[in-house]
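S.K.: Generate a structure from the sequence data that follows.
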Amino acid sequence: MRYLLIFWAGPLALFWGWYFLSLNDISFGTTFFSREMNDLVFEVYGNVLGIDPQAIPPLAARACVIDSLILFAIIAFRRRRDILARFQAWRERYS
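M.R.: Below you'll find the model as predicted:
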């Protein structure tokens, strides 16, 4: 579970943290978090991909959601016996 937090939640938190700080121009005196950097980064990505730069953040959000659902489905499949045992214990306790 520790590796899940490091390799999945860490990069997502870094990216979305940067995105929302730079989108709102909360730069803390650095260029990295400025709105100009946000616009430049998405303009470069838009030119590379050949799409409108304003379309990239919703596409990234949708990709993060779908990837997260796939990841949690794999984890749930690997731990299905534990999940089923907890569900049965919960059902016996409350029924």
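
S.K.: CA only for contacts and neighbour counts going forward, please
M.R.: OK.

S.K.: what element comes up after the biggest helix by length in the chain heading to the C-terminus?
M.R.: Ranked by residue count, the top helix of the chain under DSSP state H comes out as helix 56-78. Toward the C-terminus, helix 56-78 is succeeded by helix 80-94 as the next helix or strand (DSSP states H and E).

S.K.: and the angle from that next one to helix 56-78?
M.R.: Here helix 80-94 points in a direction 80 degrees away from that of helix 56-78 (axes from the mean of the first three to the mean of the last three C-alpha atoms, to 10 degrees).

S.K.: Now show me the structure for the sequence below, then we'll compare the two:
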Amino acid sequence: MKLFLILWALPILLLGSWYALSYYDMNFGIFMLTREAHDLVFQIYGNVLGIAPESIPPLVMRAIVVDTLIVFAIMAFRRRKKIAAWWRESRASSVQSSEARINAESLSSAP
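M.R.: Model prediction:
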């Protein structure tokens, strides 16, 4: 599972880091981190896909969100027994605390 999470998170971190650094032109002397390279990459992708280069970042963001939801769904499915036990335990403790609160209120309001 750890390898799965690493293989999911590493490309997102690399892409996000490159995007942020190149968008704000923090290049540290590396051409790939310049704003010129940033615009060139999105222009090439836009030409290949036949869409406007400005529409690519929101599409990538939506893809990352969908992938993240799928990864969390897989994780939840794999740990569904632990999650169900935690849910039952929290529901039971909340019912007990509400019953105790009701009992305390009824005792304090009795003459």
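
S.K.: related to what we said a few turns ago, got the contact list for the longest helix of the first structure?
M.R.: 12, 42, 45-46, 83 (C-alpha atoms under 8 Å, 6 or more residues apart in numbering).

S.K.: what do you get for stretch 38-49 of the first structure?
M.R.: Outside stretch 38-49 of the first structure, the residues that reach it (C-alpha under 8 Å, 6+ apart) are 19, 22-23, 52-54, 56.

S.K.: Farthest pair within those residues?
M.R.: For the contacts of stretch 38-49 of the first structure, the maximum inter-member distance is 18.6 Å, found between Ser22 and Asp52 (C-alpha to C-alpha).

S.K.: Mind checking which of these two has more residues around it?
M.R.: For Ser22 of the first structure versus Asp52, neighbours defined as other C-alpha atoms under 10 Å are more numerous around Ser22 (20 against 12).

S.K.: Who are the contact partners of that one?
M.R.: Contact analysis of Ser22 of the first structure by C-alpha under 8 Å, 6+ apart lists 32-35, 37-38.

S.K.: Also Ser93 of the second structure?
M.R.: Shown in contact with Ser93 of the second structure (C-alpha under 8 Å, 6+ apart): no residues.

S.K.: rerun at 10 Å
M.R.: 87, 99 (C-alpha atoms under 10 Å, 6 or more residues apart in numbering).

S.K.: mind checking how far the most centrally placed residue in the second structure is from Met61 of the second structure?
M.R.: Taking C-alpha atoms, centre = their mean, the centroid of the second structure lies closest to Thr68, which sits 5.3 Å from it. Separation of Thr68 of the second structure from Met61 of the second structure (C-alpha to C-alpha, to the nearest Å): 10 Å.

S.K.: just to revisit the earlier point, take the contacts of Ser22 of the first structure and lay them out in JSON lines including secondary structure.
M.R.: As requested, the contacts of Ser22 of the first structure are arranged in JSON lines below (DSSP: H, G, I helix; E, B strand; the rest coil):
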{"residue": "Phe32", "secondary structure": "coil"}
{"residue": "Phe33", "secondary structure": "coil"}
{"residue": "Ser34", "secondary structure": "coil"}
{"residue": "Arg35", "secondary structure": "helix"}
{"residue": "Met37", "secondary structure": "helix"}
{"residue": "Asn38", "secondary structure": "helix"}
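
S.K.: All good on my end, thank you.
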